[in-house]
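Undergrad: using only what follows, build the 3D model:
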Amino acid sequence: MIRLRVLVGVSALLATVSACTSSSQPCAGVGVTSGVGVMFLREGYSDLVGASYELCARGTCATGELQQEDITRVNLGLPDDVDPDGGTVRFRVTPKGSTSPEIDASTDVKLVRQSDGCGGGAYSRGLAFTKKGGLTTKIPPSLTAAWRRHLKELAAPSTGATTESP
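TA: Below you'll find the predicted structure:
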């Protein structure tokens, strides 16, 4: 009787673990989360190093401090059961030592479903912010190119040579 219970338990576990692998397509099953992200190109702005940012949507906000970068990606995680219908996304940046934001932009956004390849998924949306274009769901090619350059710079090995003294 114990062997039968163990066999049933192991079978159930294997069925659960392999649920996504029963198809011929690979199953991601991880890495898909609900949220809103903004790629922010600082071109045309004064020094915003140390400035605080706030990204809000669906009654939730993410805050932080900007680092020394020409392009930044800011993310706000949302609950998995978030309502995908239209709602306002607001992005604010306040320079260090100031009480009034230099950037205060908002737009109405409908979230888009991303599948995890296993029958699940999440609702999210990527946005862009540039001085010229404001906050938009249409990511300009120049911003995409700047983000790719940024990622390549992060991936490149350091070129600074060190010397050791004898």
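
Undergrad: okay, CA-based contacts and neighbour counts for the rest of this
TA: Will do.

Undergrad: near Ala122, how many other residues are there?
TA: 21 (other Cα atoms under 10 Å).

Undergrad: and this one, so I can compare the two:
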Amino acid sequence: MMLKRVIMVIMLGLIFSSCDLIYYGKIAVYENKYRAEREREREELSKKDGPGAIMTDEYKESVERATQDIMKRPINKKVQFEGATFIIPENTRLNPKHGNIVDEKTGYGIAITFTLSLYCMSKKVNGTEYSLFYNSKYNANVARIAKEIIRVNGFKDTCK
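TA: Below is the predicted model:
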């Protein structure tokens, strides 16, 4: 009888002390899931037509050449994005997945993105706030193209 109680106490101790292990295991599963989602998103953005194509060594030089070519083009092509019309450079299109500009000749994406998330360069159309985000960290020509698109489309700097 006494042996039965001792075994029962030991088992209860093991059961209650293992709750932490279950909890930490659950956290590890959620962390891995979140990490996998971020990795998948990063890979998606770094594809040939994504805004992060210039960060991929394989595409870097080609994206720079495409950006130089886009700089020479007039900004006169009208495109639809989430219910609003914007004007972008000739022979380019918007990537429907990310909203970034893609050169139609080469298929390379550049780091100029139209978005519904609020950034400093924004414009209100029919009650909806649209923003333009650009990353000129890897290519200075992107800033020149973006500033011209901002001017043509009437975006305002809302961070001042």
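
Undergrad: TM-score of the superposition?
TA: Between these two chains, after superposing, the TM-score reads 0.29 (TM-score structural alignment, normalised by the length of structure 2); 86 aligned residues with a Cα RMSD of 5.4 Å.

Undergrad: where's Asn126 of structure 1, which helix or strand?
TA: No, residue 126 of structure 1 isn't Asn; it's Gly. Element membership of Gly126 of structure 1 [criterion: DSSP states H and E] is strand 121-130.

Undergrad: same question, Tyr34 of structure 2
TA: Taking DSSP H and E as the definition, one finds Tyr34 of structure 2 inside helix 19-45.

Undergrad: where do the strands of structure 2 begin and end?
TA: For structure 2, strands defined by DSSP state E occupy the ranges 75-81, 84-89, 92-94, 100-103, 109-115, 121-125, 128-134, 156-157.

Undergrad: show me what the third one is packed against.
TA: To tie it back to what came earlier, the one meant is strand 92-94 of structure 2. Applying 3 or more Cα pairs under 8 Å, 6 or more residues apart in numbering; DSSP states H and E, one finds that strand 92-94 of structure 2 contacts strand 75-81, strand 100-103.

Undergrad: please work out which of these is packed deepest.
TA: Among these, strand 100-103 has the highest mean neighbour count (mean count of other Cα atoms under 10 Å), at a mean of 24.

Undergrad: by contact count, what packs against it?
TA: So strand 100-103 of structure 2, by 3+ Cα pairs under 8 Å, 6+ apart, packs with strand 92-94, strand 109-115.

Undergrad: from Thr130 of structure 1, how far out is Phe91 of structure 1?
TA: Distance, Phe91 of structure 1 to Thr130 of structure 1, by Cα to Cα, to the nearest Å: 12 Å.

Undergrad: same thing with Leu76 of structure 1?
TA: Plainly put, Leu76 of structure 1 is 18 Å away from Thr130 of structure 1 if you go by Cα to Cα.

Undergrad: picking that back up, nearest to Ile22 of structure 2, out of the helices and strands packed on strand 100-103 of structure 2?
TA: strand 109-115 (40.5 Å; Cα to Cα).

Undergrad: and the helix holding Tyr34 of structure 2, what's buried?
TA: The neighbour-count check on helix 19-45 of structure 2 (16 or more other Cα atoms under 10 Å) flags Glu44, Leu45 as buried.

Undergrad: could you pull out the strands for structure 1?
TA: Ranges of strands in structure 1, per DSSP E, are 35-41, 52-57, 60-65, 71-77, 87-94, 103-109, 112-115, 121-130, 134-136.

Undergrad: and the fifth one, what does it pack against?
TA: Spelled out, that is strand 87-94 of structure 1. Under the contact criterion of 3+ Cα pairs under 8 Å, 6+ apart, strand 87-94 of structure 1 touches strand 52-57, strand 103-109.

Undergrad: quick one: residues in contact with the shortest one.
TA: When contacts are taken as Cα atoms under 8 Å, 6 or more residues apart in numbering, the neighbours of strand 52-57 of structure 1 outside the stretch itself are 36, 61-66, 74-76, 87-96.

Undergrad: do that again at 6 Å, thanks
TA: Cys61, Ala62, Thr63, Gly64, Glu65, Val89, Arg90, Phe91, Arg92, Val93, Thr94 (Cα atoms under 6 Å, 6 or more residues apart in numbering).

Undergrad: and the two most separated of those residues?
TA: Farthest apart among the contacts of strand 52-57 of structure 1 by Cα to Cα are Glu65 and Val89. That separation is 18.6 Å.

Undergrad: re the thing from before, looking at Phe91 and Thr130 of structure 1, which one has more neighbours?
TA: Neighbours per residue (other Cα under 10 Å) separate Phe91 of structure 1 from Thr130, with Phe91 holding more: 23 against 19.

Undergrad: skipping its backbone neighbours, what lies nearest the more buried one in space?
TA: Once flanking residues are discounted, Phe91 of structure 1 sits nearest to Leu55: 4.7 Å by Cα to Cα, 6 or more residues apart in numbering.
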